[in-house]
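Visitor: Give me coordinates for this.
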Amino acid sequence: MRIVTVGGGTGISTLLKGLKQFREIELTAVVTVTDEGGSSGIIREEYSVPPPGDIRNNLVALAKDEEILGKLFNYRFSNGFLSGHTVGNIILTALSKITGSFTKAIELTSEVLAIEGTVLPVSESLIRLVAVYDDGTISVGEKEIMNQKRKKIVNIYIDKPDVFILPDTKDALENADVIVFGPGSLYTSIVSNIIVNGFREAVRKNKRAKIVFVANLMTQSSETYNLTLSEHVKIVEKYLKREMDIIIVSSSKIPEEILKSYEKENSIPVKIDMNDQRVIATDLCDIIKDVDGRLKLRHDPDKIAKVILEHVRRY
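Guide: This next block holds a predicted model:
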């Protein structure tokens, strides 16, 4: 079964960790290239290469030896002139400069990590997102979009309308048995891939693929403030110009103390407001501690992989 996941860094890397356990799957991750924050943003600006952070996350998720090499690639310097940069980002940047190709750099890094699958950028071009809000204001760049709180995006596009998806990415979409959108930030991780020229056409050309949407656990004040499940789905379908076949959402009971911490950031669980046979609502949530010891919600890799496979096989 050829499964293509579409998104950004944290969301689909979690999904990949679960899916890679199933040997009958041929996995491809299609990753957005519009990140402008942190180490990726600095590298993008100073070295004119696509932001490597989201790519690195997915390479590590698929690594055969995630324990050792994964930790090395994700090691982030905390002081000195390399402060904020990860080893993986530096390696991908160096290989891009050596080979003259970001895609070749990913290919070589994939060999080093002996990954269980393929990671592809949606494009090699340096593109930026432009968001238009319902009040008429505009934000340029993912960093600025993420800083806008409690505003409704009515349209989003890339600043270079002539940019096309990579041929390998196009081939992966056209030949997939299953295409999974998310989990991940609705606009900056999912729609940011869809709006690159050639993406929609490749998905539309593939008549047999089952199209799956995996909703985030929580809303985001910068992109999906108070949006319900149906609103998430409508937005993805609007840009993709194709309906979802399967919609997966978490119905996990979240502890009150964690809900309160998210509410401080204007974030609430995605409300399930669809009475639709396509919707699969089940327990998908995992609770982890971040580097600062705070409790955070994440999708459970094994649960989400099993739910996807169970329902695409049944469909």
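Visitor: Going by C-alpha atoms from here, please, whenever you check contacts or count neighbours.
Guide: OK.
Visitor: Distance of residue 76 relative to residue 221?
Guide: Using CA to CA, to the nearest Å, residue 76 is found at 27 Å from residue 221.
Visitor: hang on, I meant residue 18
Guide: Separation of residue 18 from residue 221 (CA to CA): 28 Å.
Visitor: If you tally nearby residues, what's the number for residue 67?
Guide: Around residue 67 there are 10 other residues, counting by other CA atoms under 10 Å.
Visitor: Would you state the strands of the protein in chain order?
Guide: Applying DSSP state E to the chain gives strands spanning 2-7, 26-31, 118-121, 129-133, 138-140, 153-158, 178-181, 210-214, 246-250, 279-282, 285-289, 295-299.
Visitor: got a markdown table for these, with mean neighbour count and distance to residue 47 too?
Guide: Below are those laid out as a markdown table (neighbours: other CA atoms under 10 Å; distance: least, CA to CA, whole Å):
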| stretch | mean neighbour count | distance to residue 47 |
| --- | --- | --- |
| strand 2-7 | 25 | 24 |
| strand 26-31 | 25 | 20 |
| strand 118-121 | 23 | 17 |
| strand 129-133 | 20 | 19 |
| strand 138-140 | 17 | 20 |
| strand 153-158 | 18 | 20 |
| strand 178-181 | 24 | 30 |
| strand 210-214 | 22 | 34 |
| strand 246-250 | 22 | 39 |
| strand 279-282 | 16 | 43 |
| strand 285-289 | 15 | 34 |
| strand 295-299 | 17 | 32 |
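Visitor: Next, the second sequence, to be compared with the first:
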Amino acid sequence: MSQTAHSQALRVVAIGGGTGLSTLLRGLKRFVSPPPGAPTPQDSRCKDAPCVIHDLSAIVTVTDDGGSSGRLRDELNMLPPGDVRNCLVALSEDEHLLSRLFQHRFQHGDLGGHSFGNLFLAALTEISGDFAQAVQTSSQILATRGRIYPSTTVNARLSAIMDDGSIVRGETNITQSKRSISELLLEPSNAAPMPEALEAIEQADLITIGPGSLYTSLITNLLVRGIPEAMASTNATRVYACNLMTQANESLGLSASQHIEKIFNHAHGRIFDYALINTAPILPATLEQYAREGQTPIEADLERIRALGVEPIVGNFVHEGNVLRHNYDNVAEVVLAIGQRGRIA
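Guide: Model (predicted):
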């Protein structure tokens, strides 16, 4: 994957939200070139070969309305900071310390339930008067190895048409509904993206979407006017990282190809070329744990994926701990290898 010159390295854009995006960013940041004259970070993969990523940007969903993020959104009339906070931690130089600090959640009093990182972003938003500027200032303070853009700076909220025709409003209510989602909507429907986010997509060599909750982490970004159009028209190599398991209230019973179909339907077109699909076995004890919530491994129906014009890339992308996560090292290496092949082609 190494490049012979810094100028040939990739411009990478990662789109998503929740823990899925921050997990992927942890893997990608290890391949980011340090600024000229700066020391190579200890966790970098660039010690023995040129870095693969010249520029890394994350486009993050901002439709959460629950927990600390929802409270700050309602009380301070600001965008929800939670997903952005996770990305700041993932891309920071000193992730261990900042993870403990930014993820610290107060237990008592009026601050009970709030995380320090959310309050940090809320304070900077009040100081600057602009959430996007607060995110950029936070990135500078934390020396992140990439830029972070909210998918929109409009105070937008989700609604969903369910399989029985009913309409549920608000992300929290949608994820708690017992009905299946037929269509996800953004209110207002004309919410505009940040120009910088569209520029990053336009200039990218490699774009990733996922992993993450099908509707509330991935599709929500594609409802922002201009983002799916930019993804459809870009010359970048586009890769979807499919989830490991189906998810209650979002994707129970859906195969990998059905995940892709839902994304394409909401984006009104094919917006990626490859799909990373896990085919490695998962421990029986872990499967039993997830089965209690009706969750199962996502079926790798490879021929149906190919019929959609998408090339499946299969492999072992699992990290098993207290909860299932993608192995961010494996995922980062594979998507970057795909990006490099696309650049050469």
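Visitor: related to what we said a few turns ago, could you dump the strands of structure 1 to CSV with distance to residue 225 of structure 1?
Guide: Formatted as CSV, the strands of structure 1 follow (distance: least, CA to CA, whole Å):
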stretch, distance to residue 225 of structure 1
strand 2-7, 19
strand 26-31, 24
strand 118-121, 28
strand 129-133, 12
strand 138-140, 16
strand 153-158, 10
strand 178-181, 19
strand 210-214, 18
strand 246-250, 17
strand 279-282, 21
strand 285-289, 20
strand 295-299, 17
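Visitor: Return the residue of structure 2 aligned against residue 199 of structure 1.
Guide: Superposed on structure 2 with TM-score structural alignment, residue 199 of structure 1 falls opposite residue 227.
Visitor: I'd like the distance between that match and residue 148 of structure 2.
Guide: Look at residue 227 of structure 2 and residue 148 of structure 2: by CA to CA, they are 15 Å apart.
Visitor: Repeat that for residue 282 of structure 2.
Guide: As for residue 282 of structure 2, its distance to residue 148 of structure 2 is 33 Å (criterion: CA to CA).
Visitor: now do residue 207 of structure 2
Guide: Distance of residue 207 of structure 2 to residue 148 of structure 2, computed by CA to CA: 14 Å.
Visitor: check contacts around the match of residue 199 of structure 1.
Guide: 193, 198, 221 (CA atoms under 8 Å, 6 or more residues apart in numbering).
Visitor: Test my guess that the last one contacts residue 153.
Guide: Put plainly, it is residue 221 of structure 2. No - using CA atoms under 8 Å, residue 221 of structure 2 is not in contact with residue 153, being 11.9 Å away.
Visitor: more neighbours, these two?
Guide: residue 221 (27 against 17).
Visitor: Look at the counterpart of residue 295 of structure 2 in structure 1 and say how many residues are nearby.
Guide: Using TM-score structural alignment as the criterion, residue 295 of structure 2 maps onto residue 267 of structure 1. Each residue near residue 267 of structure 1 was counted by other CA under 10 Å, and the total is 21.
Visitor: Could you measure from residue 267 of structure 1 over to residue 168 of structure 1?
Guide: Using CA to CA, residue 267 of structure 1 is found at 36 Å from residue 168 of structure 1.
Visitor: Residue 74 of structure 1 now?
Guide: According to CA to CA, residue 74 of structure 1 stands 26 Å off from residue 168 of structure 1.
Visitor: Also residue 220 of structure 1?
Guide: Distance from residue 220 of structure 1 to residue 168 of structure 1, by CA to CA: 32 Å.
Visitor: who has more neighbours, these two?
Guide: residue 220 (23 against 15).
Visitor: Quick one: map that one onto structure 2.
Guide: In structure 2, the residue matched to residue 220 of structure 1 (TM-score structural alignment) is residue 247.
Visitor: I figured its match hits residue 213, correct?
Guide: Yes - counting by CA under 8 Å, residue 213 is a contact partner of residue 247 of structure 2 at 7.3 Å.
Visitor: Any buried residues in stretch 303-315 of structure 1, and which?
Guide: 303, 304, 305, 307, 308, 309, 312 (16 or more other CA atoms under 10 Å).
Visitor: Nearest to residue 278 of structure 1 among the residues you listed?
Guide: residue 312 (11.2 Å; CA to CA).
Visitor: residue contacts, the counterpart of residue 282 of structure 1 in structure 2?
Guide: Applying TM-score structural alignment, one finds that residue 282 of structure 1 aligns to residue 315 in structure 2. Residues in contact with residue 315 of structure 2 (CA under 8 Å, 6+ apart) are 276, 277, 278, 279, 280.
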